[in-house]
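**Q** dropping the sequence and predicted coords here.
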Amino acid sequence: MISSSWGAPLAFTKGFNLQHVSDGLYGRHLFVYSWPDGELKQTLDLGNTGLIPLEIRFLHDPSKDIGFVGCALASTMVRFSKTQDGSWNHEVAISVKSLKVQNWILPEMPGLITDFLISLDDRFLYFSNWLHGDIRQYNIEDPKNPVLTGQIWVGGLFRKGSPVVAVTDDGQPYQSDVPEVQGHRLRGGPQMIQLSLDGKRLYVTNSLFSAWDCQFYPELKEKGSHMLQIDVNSEKGGMAINPNFFVDFEAEPDGPALAHEMRYPGGDCTSDIWI
């Protein structure tokens, strides 16, 4: 079993404070345990390129000792694998560049990778950048060389109409173009994702954690979350928003509600638990 070390409750339950990172209240390690006895066998220090590791996913093929961990603040996907001597190593597989921004709390904005998954056939890896607002699809048939095959914008802090502006390397300001779905302006940024078993439908919600939602996307507290469906080209790669699917949690009887995890009744791409 491999576990991550994303943060101390006394830090993350109050919202994000950059000082807490300096104070060591957020993690950068993976812990390798023998199972089921629970003995700690190895600690992997991911360093500054692995700050705040969250979700861990192994390839679904049980013969392959390869997995990935999404590191939120570093905005990296780190690949780990078992070596011939039985120990584990790691390296950065994908890195999302922080963007220079105007009218925000910091001069640069990380993507903030908050969730990811691997398709059941181990061909594609998907992850969400909660702050930037995009979902990415990578071909990982060669796990050592991920290839970007799809990217779609469904929210984010520097979308068109926002006071926040991103700045390109050549100094030109720009904002992402985020469409409406069934007449609804998309709120917040993409967060939890879930893929259908055939790999053709990617579902996405937009609530991370209520204290963080209120801090970065206060409109979620006022209007609640929504769920979208992304249609996936599972052969060649590519994604598109399904214009006919929109679940609005503002209208819940006890709402507005904040939507997070999604699960299939019999097992899904993220749990690997089958009934």
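**A** Structure received.
**Q** C-alpha from now on. contacts and neighbour counts both.
**A** Fine.
**Q** and the strand ranked longest in the chain, what's buried?
**A** If you go by DSSP state E, the chain has its longest strand at strand 239-248. Judged by neighbour count (16 or more other CA atoms under 10 Å), strand 239-248 contains these buried residues: Met239, Ala240, Ile241, Asn242, Phe246, Asp248.
**Q** tell me the one of these nearest Ser210?
**A** Asp248 (17.2 Å; CA to CA).
**Q** close enough to count as contact, the closest one and His226?
**A** Yes. When contacts are counted by CA atoms under 8 Å, Asp248 is listed as touching His226 (4.6 Å).
**Q** before we move on, back to that, make a markdown table from the buried residues of strand 239-248 and add distance to Ile66 to it.
**A** Converted to a markdown table, the buried residues of strand 239-248 look like this (distance: CA to CA, whole Å):
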| residue | distance to Ile66 |
| --- | --- |
| Met239 | 26 |
| Ala240 | 29 |
| Ile241 | 31 |
| Asn242 | 32 |
| Phe246 | 35 |
| Asp248 | 37 |
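**Q** farthest pair within those?
**A** Farthest pair in the buried residues of strand 239-248, by CA to CA: Met239 and Asp248, 21.5 Å.
**Q** got the residue ranges for the helices in the stretch 1-150 of the chain?
**A** Taking DSSP state H, counting those that start in this stretch as the criterion, the stretch 1-150 of the chain carries its helices at 9-12, 18-22.
**Q** around Gln19, count how many other residues there are.
**A** 10 (other CA atoms under 10 Å).
**Q** since we're on Pro9, how many residues are nearby?
**A** Close neighbours of Pro9, defined as other CA under 10 Å, add up to 10.
**Q** and it, how far from Ala211?
**A** To Ala211, Pro9 is 12 Å away according to CA to CA, to the nearest Å.
**Q** before we move on, what about Pro243?
**A** 30 Å.
**Q** and Phe127, by the same measure?
**A** If you measure Phe127 against Ala211 using CA to CA, the figure is 22 Å.
**Q** just Ile118 next, same as before
**A** 28 Å.
**Q** between those two, who's got more neighbours?
**A** Between Ile118 and Ala211, Ile118 has the larger neighbour count (other CA under 10 Å), namely 26 against 16.
**Q** the more buried one reaches Gln137, doesn't it?
**A** No. Contact between Ile118 and Gln137 fails when scored by CA under 8 Å: they sit 9.7 Å apart.
**Q** ok, second structure coming up, stack it against the first:
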Amino acid sequence: MVRKIAFLIGLGFIAVLVIGLVSTVIGAIRTPPPESAGHEFHLEPRPASFASDGAFGKWDRAQLQRGFQVYKEVCAGCHSMRLVSFRDLEQIGYNEPEVKAIATQWPVEQPSVNQETGEPATRKNLPSDRFPSPYANEVAARAANNNALPPDLSLMVKARDDGSDYIYSLLTGYRPQAGYKNEDGKELLKEFPDAKTTQGLHFNPYYANLNIAMPPPLTSSGQVTYSDGTNATVDQMAKDVSAFLTWSAEPNLERRHAAGLAAVLFIAIFCFLAYGAYKNVWADVKH
């Protein structure tokens, strides 16, 4: 009798789960979520294929250091990374003296106050400091960029769909607008007839409305000289800085993957032990 009641309770529980799943699927089909503004135009990002991809992905620290070099020499003049500290660079393979040297030699110093006069001043960066913004404030940033505000890059990978691939595709996607064709051979402006061009903007088929204020940051091979001797092509630099920004957005990725693997192993062992306990408890019961 007890077994029948337990069976009915379990059956009811399963029925509730199935009903909930089916209703959720039907609701998603009938009322799909609205697409974001980023889907109005643009091509889908091209896959960059990083070592960190997948459930067992790990950081390629040599690539992260190259990406940091690209950020430092190309991107840092306009874009801040206000959520990243210099000492965080130890996670990508730099040692403590190297981090201290990077902080001290950073071209932008930390804002400070002269203790004697109370006037605004600056001081050398410390490893505990976060990357300073290249501009004093938003007004200065817009004034230097034709009224466009360069976004902070700390969490940019998380702020965009397919963030890592999006950044890679965007950096390598600048094209002359006239006659440009996508991967299917279709002229882009015929595929998106509502697209409009604006003087002073740059055509990029991976950007939301095809026109972006940022000029091409990576313009030629050898723009950065890698310390490890890697050939600095535009494609390589774009991949490396995209990998670095992926790390800045999720520095705990390796620990998260390890914790997930440990959780799966724990669940597998628990299921095995639970099945063994079930067989032992009901071993003497006749069917």
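**A** Perfect, I can see it now. Everything numeric here is computed off the predicted structure, so don't read it as measured data.
**Q** give me the TM-score for this pair.
**A** The TM-score (TM-score structural alignment, normalised by the length of structure 1) is 0.22; 112 aligned residues with a CA RMSD of 6.7 Å.
**Q** related to what we said a few turns ago, okay, and the common contacts of Pro9 and Ala211 of structure 1?
**A** With contacts defined as CA atoms under 8 Å, 6 or more residues apart in numbering, no residue is shared by Pro9 of structure 1 and Ala211.
**Q** quick one: Ser112 of structure 2 is in a helix?
**A** No. Under DSSP: H, G, I helix; E, B strand; the rest coil, Ser112 of structure 2 sits outside any helix and is assigned strand.
**Q** next, count neighbours for it.
**A** 13.
**Q** so what's it up against?
**A** Ser112 of structure 2 neighbours (CA under 8 Å, 6+ apart): Pro120, Ala121, Thr122, Arg123.
**Q** next up, the contacts around the third one.
**A** Right, the one you point to is Thr122 of structure 2. Glu109, Gln110, Pro111, Ser112, Val113.
**Q** if I look at it, how far off is Glu138 of structure 2?
**A** 18 Å.
**Q** repeat that for the last one.
**A** Noted for Arg123 of structure 2: a distance of 21 Å to Glu138 of structure 2, by CA to CA.
**Q** also Leu21 of structure 2?
**A** In terms of CA to CA, Leu21 of structure 2 sits 47 Å off from Glu138 of structure 2.
**Q** what's around Arg256 of structure 2, how many residues?
**A** Arg256 of structure 2 has 13 neighbouring residues, counting by other CA under 10 Å.
**Q** and Lys223 of structure 1, by the same measure?
**A** Residues lying near Lys223 of structure 1 (other CA under 10 Å) number 17.
**Q** again, but for Leu245 of structure 2
**A** Neighbours around Leu245 of structure 2, by other CA under 10 Å: 26.
**Q** ditto for Val165 of structure 1
**A** 22.
**Q** right, and it touches Met109 too?
**A** No. Using CA under 8 Å, Val165 of structure 1 is not in contact with Met109; the gap is 10.5 Å.
**Q** which SSE is Lys190 of structure 2 in?
**A** Secondary structure assigned from DSSP states H and E places Lys190 of structure 2 in helix 188-191.
**Q** could I get the buried residue list for that helix?
**A** So, applying 16+ other CA under 10 Å, buried residues of helix 188-191 of structure 2: Leu188, Leu189.
**Q** after it, next one along is what?
**A** That would be, after helix 188-191 of structure 2 and using DSSP H and E, strand 202-203.
**Q** which other helices and strands contact that next one?
**A** Helices and strands touching strand 202-203 of structure 2, by 3 or more CA pairs under 8 Å, 6 or more residues apart in numbering; DSSP states H and E, are strand 211-212.
**Q** quick revisit: so which of the contacts of Ser112 of structure 2 are in helices?
**A** Using DSSP state H, no member of these falls in helices.
**Q** how about those residues in a markdown table, adding distance to Ile212 of structure 2?
**A** Formatted as a markdown table, the contacts of Ser112 of structure 2 follow (distance: CA to CA, whole Å):
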| residue | distance to Ile212 of structure 2 |
| --- | --- |
| Pro120 | 34 |
| Ala121 | 34 |
| Thr122 | 33 |
| Arg123 | 35 |
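**Q** so among the residues you listed, which ones count as buried?
**A** Among those, none is buried by neighbour count (16+ other CA under 10 Å).
**Q** Glu98 of structure 2: which of those residues is nearest?
**A** Arg123 (18.9 Å).
**Q** quick check: that closest one touching Ala103?
**A** No. Using CA under 8 Å, Arg123 of structure 2 is not in contact with Ala103; the gap is 11.1 Å.
**Q** quick check: Val32 of structure 1 vs Asn89 of structure 1, distance?
**A** 11 Å.
**Q** and for Arg57 of structure 1?
**A** 15 Å.
**Q** more neighbours: the two, which one.
**A** Shown here are Arg57 of structure 1 and Asn89; by other CA under 10 Å, Arg57 has more neighbours (20 against 14).
**Q** overlap of the contact sets of Val32 and Asn89 of structure 1?
**A** With CA under 8 Å, 6+ apart, Val32 of structure 1 and Asn89 have common neighbours Leu44.
**Q** so Lys221 of structure 1 is in contact with Asp213, correct?
**A** Yes. If you go by CA under 8 Å, Lys221 of structure 1 and Asp213 touch, sitting 7.3 Å apart.
**Q** buried residues in the helix or strand where Ala268 of structure 2 lies, which are they?
**A** Using DSSP H and E, Ala268 of structure 2 sits in helix 253-281. Within helix 253-281 of structure 2, the residues scored as buried using 16+ other CA under 10 Å are Leu253, Glu254, His257.
**Q** just to revisit the earlier point, so which of the contacts of Thr122 of structure 2 is surrounded by the most neighbours?
**A** In these, the most neighbours by other CA under 10 Å go to Glu109, 19 neighbours.
**Q** return the distance of Asp165 of structure 2 relative to Ser242 of structure 2.
**A** In terms of CA to CA, Asp165 of structure 2 sits 8 Å off from Ser242 of structure 2.
**Q** more neighbours, the two?
**A** More neighbours surround Ser242 than the other of Asp165 of structure 2 and Ser242, with 30 against 22 (other CA under 10 Å).
**Q** report the angle between the helix or strand containing the more buried one and helix 253-281.
**A** Ser242 of structure 2 is part of helix 234-249 when elements are defined by DSSP H and E. Between helix 234-249 of structure 2 and helix 253-281, the angle comes out at 60 degrees (axes from the mean of the first three to the mean of the last three CA atoms, to 10 degrees).
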